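J.: sequence isn't available, so here's the structure alone:
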């Protein structure tokens, strides 16, 4: 595994074992100088780790040791070996669920970074599903700070209209028949990367449930939500039709041992025309969104010297679906 030096950052493509031994494809970004924080970036559904490469490099140049990786069945973790046996290229018959991603893959990523950088504070970045999964981890108490980006309880009726109707039709009238026919959910249908059948089917059940994953009676790891007691900041992008403010608030009600800080950011706050569900990680946000995140982690946000600080954003009044409305989550 050769280590390359790019723009004052060491970048190493590696593998590390999931909880069950499945080898996950990953990339480690290291600063040349002293390391101040360890960061694990956890992907959205059907999104490969390469989407986060520029953001990870930005953080590494500022003293963060950063890990990005692919969940099983995605990107470089699609054809990795498990217990010495090669997985087939096709996802037909590939056994995985979203609950597996959390319990086996994300849990292992947190453990791997915690053990490797045990003297550094551990920071968690969760994009969409990656943010949802924080509450499912048995070892989420190892995380000191968590930044959730566009992470929501994704019930379809909490999505913005007309996107909610497109999603409903895609999942039920196109995705479900395709998955049953092919044995996996093809990315060309509009979801991103190909998805294992079990992942897609569990995702559909959650999206069709009023309280999303909180309504899953078989999801025993929901009991881990109250274990997380670290700092929690959840970013809601105002033009994101998937992770709307009510959906973000609903997810945050599960974190009962901490006080989530929910910030709604409009594109104008970041000198942008659009941001959307994926846009936070675009490199044009280096001096705005990315800088705000890095400063929050370092506890050095300065409203006078910083060009952009999340504390400058004026927040809207509580939405009709406020966190207090879902205290049973």
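T.: Yep, that arrived. All of these numbers come straight from a predicted model, not from anything done at the bench.

J.: only C-alpha atoms for contact and neighbour calcs from this point on.
T.: Noted.

J.: could you measure from residue 285 over to residue 94?
T.: 37 Å (Cα to Cα, to the nearest Å).

J.: all helices for the stretch 51-200 of the chain, in order.
T.: With DSSP state H, counting those that start in this stretch as the criterion, the stretch 51-200 of the chain has helices at 53-60, 98-100, 107-116, 129-132, 163-169, 176-182, 197-207.

J.: take the one below as the second:
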């Protein structure tokens, strides 16, 4: 019998938008509460097995779909006004507030996949996090990518996104195996930020005026894979330059050393790679404050 259960819950953002989320709740007293923040265009279902693993080890975990994605899409995707910026400024903070209300005596930790780690500095309540663990979170800077993947990345960002937005009013990223269909503004910001340096930094003083990237200083571990064409070491470093005071450690996993044929940008969360989940588990055990 499982030592946890799940609840499908609604999370309301400050602007009134309703997000679909799932809470994984241990039946015993929890060790800590985990905000599991997704990659761009990836639904919460993708993280279910990983969330179950953490819940089995005594951690309360919440997964969610960002607005405009999966079950948090209201209406047609072409009508969605969602952006990467509002995911960080509205959605992620609201989910953290839900955790704080549900578990007021806990500590709170972020596990972010790609965008889920990149956007943390936009959260007005990010200082309530005791630690951060990310996988494949980097600036995604196109200029740093190596051929032949660089050609694919430039095609997707600088040709496919503008053309798809023009023709369909949104980005049909699913056609290229890039997750869910993306709202127009999400894809536009993604393209703009990956063409610049420091990802979100390209929007400072333009669309972003308030953020915590300069001040966050909690312990963090930034994990990438040697066979990831996006979150390469130089792009992880580029992302970390935006977090000027972050207490950051890095770790690069090799699929060969981990007895896997592939890790890449996505496979860390697959059941086949479940032995890698000991890394975030150990991180949490070392960074959860004693009760």
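T.: That came through, no problem. The structure presented is a predicted model; accordingly, all values stated were derived computationally and were not measured.

J.: ok, back up a step: residue 296 of structure 1 is nearest to which of the helices of the stretch 51-200 of structure 1?
T.: Closest to residue 296 of structure 1 of the helices of the stretch 51-200 of structure 1, according to Cα to Cα: helix 53-60, at 12.3 Å.

J.: next up, the contacts around the residue nearest the centre of structure 2.
T.: In structure 2, the centroid-proximal residue (Cα atoms, centre = their mean) is residue 116; its distance is 1.6 Å. With contact taken as Cα atoms under 8 Å, 6 or more residues apart in numbering, residue 116 of structure 2 is in contact with 36, 37, 38, 39, 40, 134, 137.

J.: for stretch 285-293 of structure 1, which residues meet the burial criterion?
T.: Using 16 or more other Cα atoms under 10 Å as the test for burial, stretch 285-293 of structure 1 gives 285, 286, 288, 289, 290, 291, 292, 293.

J.: setting the sequence-adjacent residues aside, check what's closest to the fifth one.
T.: Translated: residue 290 of structure 1. Take residue 290 of structure 1 and drop its neighbours on the chain: the residue closest to it by Cα to Cα, 6 or more residues apart in numbering is residue 55, 7.4 Å away.

J.: ok, the one you found to residue 287 of structure 1 distance?
T.: Plainly put, residue 55 of structure 1 is 11 Å away from residue 287 of structure 1 if you go by Cα to Cα.

J.: now swap in residue 157 of structure 1 and tell me
T.: According to Cα to Cα, residue 157 of structure 1 and residue 287 of structure 1 sit 34 Å apart.

J.: structure 1: which residue goes with residue 81 of structure 2?
T.: Using TM-score structural alignment, the equivalent of residue 81 of structure 2 in structure 1 is residue 95.

J.: how many residues are close by its match?
T.: When counting by other Cα atoms under 10 Å, one arrives at 13 neighbours for residue 95 of structure 1.

J.: before we move on, what about residue 98 of structure 1?
T.: The number of residues packed near residue 98 of structure 1 is 21, by other Cα under 10 Å.

J.: kindly report the same for the one 3 residues further on.
T.: Residue 101 of structure 1 has 22 neighbours, counted by other Cα under 10 Å.

J.: contacts only, for it.
T.: 71, 72.

J.: against structure 2, where does the helix or strand harbouring residue 291 of structure 1 fall?
T.: Remark: residue 291 of structure 1 resides in helix 291-298, with elements defined by DSSP states H and E. Mapped onto structure 2 using TM-score structural alignment, helix 291-298 of structure 1 covers residues 278-285.

J.: ok, average deviation of that stretch from structure 1?
T.: Taken over the aligned residues, the distance from stretch 278-285 of structure 2 to structure 1 averages 1.2 Å (mean Cα distance after the TM-score superposition for structure 1).

J.: how many neighbours does the aligned partner of residue 127 of structure 2 in structure 1 have?
T.: In structure 1, the residue matched to residue 127 of structure 2 (TM-score structural alignment) is residue 141. When counting by other Cα under 10 Å, one arrives at 17 neighbours for residue 141 of structure 1.
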